[in-house]
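Trainee: coords below, sequence missing:
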């Protein structure tokens, strides 16, 4: 009976981790995974492994932050930072949502191109309309819609797992790629950063810290600890599934494109691999229907990621500005902003240009990550924010090491890539001087902003002491998760947040 009760309690917390995990198998992740496999075979699998380890840690920290404080990340940023810093963080977070939406726009456009044989730029325009259709369907229950989309995403996962069984990637090379760091070949560093940018997206941290507030959590030390543990298990399972799907993408692409007996046609396809040309990877399993099934799954991937972006945008706006929009207005606004660069690039550069834009947006997301991760790490280890629930020194040391490593990796690439471009471009010297005068100060501002967030001392105290009930027996019952009398049953629970963008999730 006790085990049944704990299992029932765990199921009541299931949901946020799976919703968040859809961002890890969106069109941007697919694009970067497939290109990493085609260009570097299995050499960049270690980037995905480290990325998912870091993702699990910081998603756990985000969930714990929301549970322990009763506030989500953007609300705590608003309470902690001066007005100018607060608005800068808000703009960066909104820009991150837009950058994350670009791969969804282009991925949907590629899917429509495969299904309906329309130009990519036309598909980009249609994405604004299909977003309204998606939001219209949510009135029938977002949980049912998410279930359908998850099943469709699992279709493509099953396809790639089936293809893995057919092409049989070398186990030794895959294991070596997972555990032996290596970056060789032109553009390897940029592709690795793009991989990290699609694996760890800033808006997911704001999203996860808010979604957990839509559950009723007992207001005791044990209740909070149980909730943190349940969310860790749920998020861990969801992220492991997403990790395996990403491994399948890279393994299939790497195996097919590195085979000794591939045809010239396949070689050309691998050299120009985009989301639009990827169905050839599945022909061994699906035959002539590979394009249709791939396109349907790609469409589902893009639309499921749209849901997470919409909710994240609502939480960010509500937390920083105390402002909420209707979901359809919020989604349409974000989508229209994302459509503009996607449309311009797809018209000028075609499919290849649109695919490159996904890589660029992923790199931008990677550079924006410190402005969400650093506040999260600081708040998670702060007594003034978390009280007795602040994270252990071991978790904080590991998360800070990974956070500093990722940030240093980004700064190194930013400086070396720009200096390399200055040296090798064909612009007149005077033009290079002016570009340097503009860009180098911006780099300095970027580094100084990161240092400011890292070393600034927190001042706001937001932790609220839990209710201490007068009767010792009642207090003991609350701490051990036992029922109290009807007079205090409402006092032993932290009020859940009904104000968060009208999320339709179970209590």
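Mentor: That came through fine. Bear in mind that the values here come from a model prediction, so they are computed numbers and not experimental data. Numbers count the residues shown, from 1 in each chain.
Trainee: hey, let's count contacts and neighbours off CA atoms from now on
Mentor: OK.
Trainee: Now do the buried residues in the helix or strand where residue 291 lies.
Mentor: Here residue 291, judged by DSSP states H and E, is contained in helix 290-321. Residues of helix 290-321 classed as buried by neighbour count (16 or more other Cα atoms under 10 Å): 290-320.
Trainee: Put this next to the first one:
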């Protein structure tokens, strides 16, 4: 058991990163609107996530470089390299800054589901949300310490809390397990469900996690002989994350739930059906999801910038800290003042819709290079799986961009 805990880390952080407030909200709406019918989409996304994250982990372990560093080193044409770096920086850094506000707000929703809101009025226009500042301060302290082992332990605890909270609540709803099995194994989709399917896959297979995972693995392990351990750890962590996402769908599929548009509404809605315990479990799960994502988004952005510019030093370097501090401060600002940076979020959605297939292609190309990976390059089976996932990600990216452009 002691050896098992010693090898837990990067995969748990990736799992924690994709189960943020956005995922909780999407899974809630999927359960409310479609009950168990779209669970197959989550199963598909878990498989895709494992395949792509394994490539990222293998790259980090064998090359000892992050994905952004590998892109900068392996693209020889200076114009193409510059364009690739600009695309990655704009989508990941600006996108993470926009979503950081949502992560912090999600954690605040978890707190305010069981406690009164704390606000400080500033003039007649703005009200300062004190809970946003508290969540931001927690994230700031953990990142500022700059100790990877401490971050690992905090994330293991938060992921455990989040998992227990949502899974227990799912069992409290006493679901029909035969209907769950049918939803998992028999794909069903109508015209109304396509955007929800895209959202479910998109919130699990997150572009910035590919950068984060490669960098974290290279921080934790220095020997390719640890590849088997890294694979086991990431597979177990992502499967657990997928089970948590499914548990949220199951909670939201409970009968007699009405007027549910977010996880906070779900917590309130479950109260009369299953008692105060369900409300507390959902609130704790949402709080843990918000805190974990509010730490990983700035951390991933810092790793991306570090790799793109070739900075030396790790978690404790000043430049590295300056990047995550900027992302965190913007997130706290937008969350605490209840501002909605709509245009930035729209840009982030379009950029991420384009970014996932492009980054997947970059990753696919690099892990097939003998000069980088040696004997650890992709096998034929891994290439087939990777190619299928890239085709799916291109389709989903195109649909995502189309859906966003329709709202302009």
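Mentor: Yep, that arrived. The structure presented is a predicted model; accordingly, all values stated were derived computationally and were not measured.
Trainee: List the TM-score for the superposed pair.
Mentor: After superposition, the two chains reach a TM-score (TM-score structural alignment, normalised by the length of the second structure) of 0.83; 390 aligned residues with a Cα RMSD of 3.4 Å.
Trainee: how far apart are the helix holding residue 291 of the first structure and its match in the second structure?
Mentor: Here the mean offset of helix 290-321 of the first structure against the second structure after fitting is 2.1 Å, by mean Cα distance after the TM-score superposition for the first structure.
Trainee: list the helices and strands the following helix or strand past that helix packs on?
Mentor: The C-terminal neighbour of helix 290-321 of the first structure among helices and strands, as given by DSSP H and E, is helix 327-368. Secondary-structure packing of helix 327-368 of the first structure (3 or more Cα pairs under 8 Å, 6 or more residues apart in numbering; DSSP states H and E): helix 27-40, helix 83-116, helix 120-137, helix 188-199, helix 290-321, helix 393-424.
Trainee: 7 Å instead, please
Mentor: Judged by 3 or more Cα pairs under 7 Å, 6 or more residues apart in numbering; DSSP states H and E, the packing partners of helix 327-368 of the first structure are helix 83-116, helix 120-137, helix 188-199.
Trainee: residues touching the most centrally placed residue in the first structure, list them.
Mentor: Nearest residue to the geometric centre of the first structure (Cα atoms, centre = their mean): residue 201, 3.8 Å. The contact partners of residue 201 of the first structure, taken as Cα atoms under 7 Å, 6 or more residues apart in numbering, are 365, 369.
Trainee: And it? What does it align with in the second structure?
Mentor: When the second structure is aligned by TM-score structural alignment, residue 201 of the first structure is paired with residue 206.
Trainee: which ones are touching the nearest residue to residue 332 of the first structure once chain neighbours are set aside?
Mentor: Closest residue in space to residue 332 of the first structure, ignoring its immediate chain neighbours: residue 128 at 6.8 Å, by Cα to Cα, 6 or more residues apart in numbering. Applying Cα under 7 Å, 6+ apart, we find residue 128 of the first structure in contact with 332, 335, 336.
Trainee: Can you tell me what the first one aligns to in the second structure?
Mentor: Residue 332 of the first structure maps onto residue 325 of the second structure when the alignment is built from TM-score structural alignment.
Trainee: how many other residues sit next to its match?
Mentor: The local packing of residue 325 of the second structure (other Cα atoms under 10 Å) involves 19 other residues.
Trainee: Residue 94 of the first structure now?
Mentor: Close neighbours of residue 94 of the first structure, defined as other Cα under 10 Å, add up to 21.
Trainee: And residue 259 of the second structure, by the same measure?
Mentor: 9.
Trainee: Repeat that for residue 432 of the first structure.
Mentor: That count, for residue 432 of the first structure with other Cα under 10 Å as the rule, works out to 16.
Trainee: same check, this time on residue 203 of the second structure
Mentor: Quick note: residue 203 of the second structure (other Cα under 10 Å) scores 21 neighbours.
Trainee: Ignoring the adjacent residues along the chain, who's closest to it?
Mentor: If the residues on either side of it in the chain are set aside, residue 203 of the second structure comes closest to residue 23, at 5.5 Å by Cα to Cα, 6+ apart.
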